[in-house]
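1. Kindly return the folded structure for what I paste below:
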Amino acid sequence: MASDPHGDDDAFRWEGDDAPSTPVKKSAATPVAPAAEPLAEGWQAVGKGSETIEEAAAGEPAPLGNVALVSMGLLGGIYLLYTVGWVLGGIRMFDAGVFLVPAYAVIPVVWVAIGACAVWFGATMLLTRHAAVWVRFVWLVAGVFLLVPWPFVMGV
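-> Here you go, the predicted structure:
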């Protein structure tokens, strides 16, 4: 009886198979696996595709779509225009404010009003980065209604 160089491993081989060290080329028709959701605490992903699961578990927010990015840009532009409106309205109101209240009390209030738009936009973007996109838009639209530069609008 001749000795087999592979021993009992012949049952696990199929003659004509490619060697396991040969890299498999992916074609354009190879489907891409859908994004995986993070695993529950205590579980670990192993095997093919486990890198995408680990990346999803890292907590990075999903990228926004084109419509969401354009909408956020428009809302950011509105906040920028509101800031300009508060600057112009604050300058107009300064004379009337100083007539009623000392200047050292009016100046900080005007600066807070000018900075409120930037603070609201920045805080909303920072605090809702892991929330759903609609939550971010609700807070941004609420700020658009709450931070209207009334001194500029009313022409005081």
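2. C-alpha from now on. contacts and neighbour counts both.
-> Fine.
3. Can you give me the buried ones in stretch 68-87?
-> Of all the residues in stretch 68-87, those buried under the rule 16 or more other C-alpha atoms under 10 Å are Met72, Leu75, Gly76, Tyr79, Tyr82, Thr83, Val84, Gly85, Trp86, Val87.
4. got a list of contacts for that stretch?
-> 110, 113-115, 117-118, 121, 133, 137, 140-141, 144, 147-149, 151-153 (C-alpha atoms under 8 Å, 6 or more residues apart in numbering).
5. can you redo the buried residues of stretch 68-87 as TSV with distance to Pro61 and secondary structure?
-> Listed next are the buried residues of stretch 68-87 as TSV, based on distance: C-alpha to C-alpha, whole Å; DSSP: H, G, I helix; E, B strand; the rest coil:
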residue	distance to Pro61	secondary structure
Met72	16	helix
Leu75	20	helix
Gly76	20	helix
Tyr79	24	helix
Tyr82	29	helix
Thr83	29	helix
Val84	32	helix
Gly85	33	helix
Trp86	33	helix
Val87	35	helix
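6. Alongside the first, I'd like the structure of this one:
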Amino acid sequence: MSDARDEEGLGWAGDDDPTLAPEVRGGPGAAPRRTVLDEAEDAEDRAAEHELEEAERASAQLSSVALIGLGVLGGVYLLYTIGWAVFFSRYELAIDVTFGVFSDLIARTLAIAAAPLWFVATLLLTQRRDLRYRFLWLVIGVLVLVPWPFLIGGAA
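-> Below is the predicted model:
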């Protein structure tokens, strides 16, 4: 039950004019001519698809064995962090604030933070490298960051 006056606001004069239709190459039924905007959208779509394929390829590269290995090495680094924290928690700091006490506090903090920092830095810096290269650096960190004072029961 719409009135013709209501329909007037929904269209423009000359909407049905065939000369205003998009230009068509090759006659009726052919695809409309592509514009620069269409080409840019297609290029953007291709770039997005390429990024998605790379991300899928990167996530598929880690096999189950590699994930288990990363988990085990991550656990070792976590144990190292706990070992350093336990070792340093056994001893109290001096009350007076001298340069020696301050530098000792910094050294203890860095010793505790070294293991997780090495693990995260290795994962971030070896993202685009071979998986063997990543594991090599993680194993080097396991050998270098061992909390020897905690393991042999030494004094701080």
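7. What would you report as the TM-score here?
-> Once superposed, chain against chain, the TM-score is 0.57 (TM-score structural alignment, normalised by the length of the first structure); 103 aligned residues with a C-alpha RMSD of 2.9 Å.
8. Could I have the buried ones of the contacts of stretch 68-87 of the first structure as PyMOL selection syntax?
-> For the buried members of those, the matching PyMOL selection, counting by 16+ other C-alpha under 10 Å, is:
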select buried, resi 110+113+114+117+118+121+137+140+144+147+148+149+151+152
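9. Return the subset of the contacts of stretch 68-87 of the first structure lying in helices.
-> 110, 113-115, 117-118, 121, 133, 137, 140-141, 144, 151-153 (DSSP state H).
10. Let me know the closest of the buried residues of stretch 68-87 of the first structure to Glu54 of the first structure.
-> Met72 (29.1 Å; C-alpha to C-alpha).
11. how about the closest one, what's its partner in the second structure?
-> The alignment partner of Met72 of the first structure in the second structure, by TM-score structural alignment, is Leu70.
12. do you know how far its match is from Val139 of the second structure?
-> To Val139 of the second structure, Leu70 of the second structure is 10 Å away according to C-alpha to C-alpha, to the nearest Å.
13. swap in Glu53 of the second structure?
-> In terms of C-alpha to C-alpha, Glu53 of the second structure sits 30 Å off from Val139 of the second structure.
14. Tell me the spacing between the spatially most central residue of the second structure and Val101 of the second structure.
-> Centroid-nearest residue in the second structure: Leu124, 8.3 Å away (criterion: C-alpha atoms, centre = their mean). Separation of Leu124 of the second structure from Val101 of the second structure (C-alpha to C-alpha): 33 Å.
15. Leaving out chain neighbours, which residue sits closest to the equivalent of Val141 of the first structure over in the second structure?
-> Per TM-score structural alignment, the equivalent position to Val141 of the first structure in the second structure is Val139. Counting by C-alpha to C-alpha, 6 or more residues apart in numbering, the nearest residue to Val139 of the second structure once its immediate chain neighbours are dropped is Leu73, at 7.9 Å.
16. Now do the strands in the second structure.
-> Counting by DSSP state E, the second structure has no strands to list.
17. circling back to that earlier point, now for the residue nearest to the centre of the second structure: what does it line up with in the first structure?
-> Checking TM-score structural alignment: Leu124 of the second structure goes with Leu126.
18. the helices in the second structure, which residues?
-> Using DSSP H, helices in the second structure cover 4-8, 36-61, 64-89, 99-125, 131-144, 148-152.
19. got the buried residues for the first one?
-> The reference is to helix 4-8 of the second structure. Buried, per 16+ other C-alpha under 10 Å, within helix 4-8 of the second structure: nothing.
20. what range in the first structure does that helix sit on?
-> Under TM-score structural alignment, there's no match for helix 4-8 of the second structure.
21. Give me the distance between Glu39 of the second structure and Arg46 of the second structure.
-> Shown here: Glu39 of the second structure relative to Arg46 of the second structure, a distance of 11 Å by C-alpha to C-alpha.
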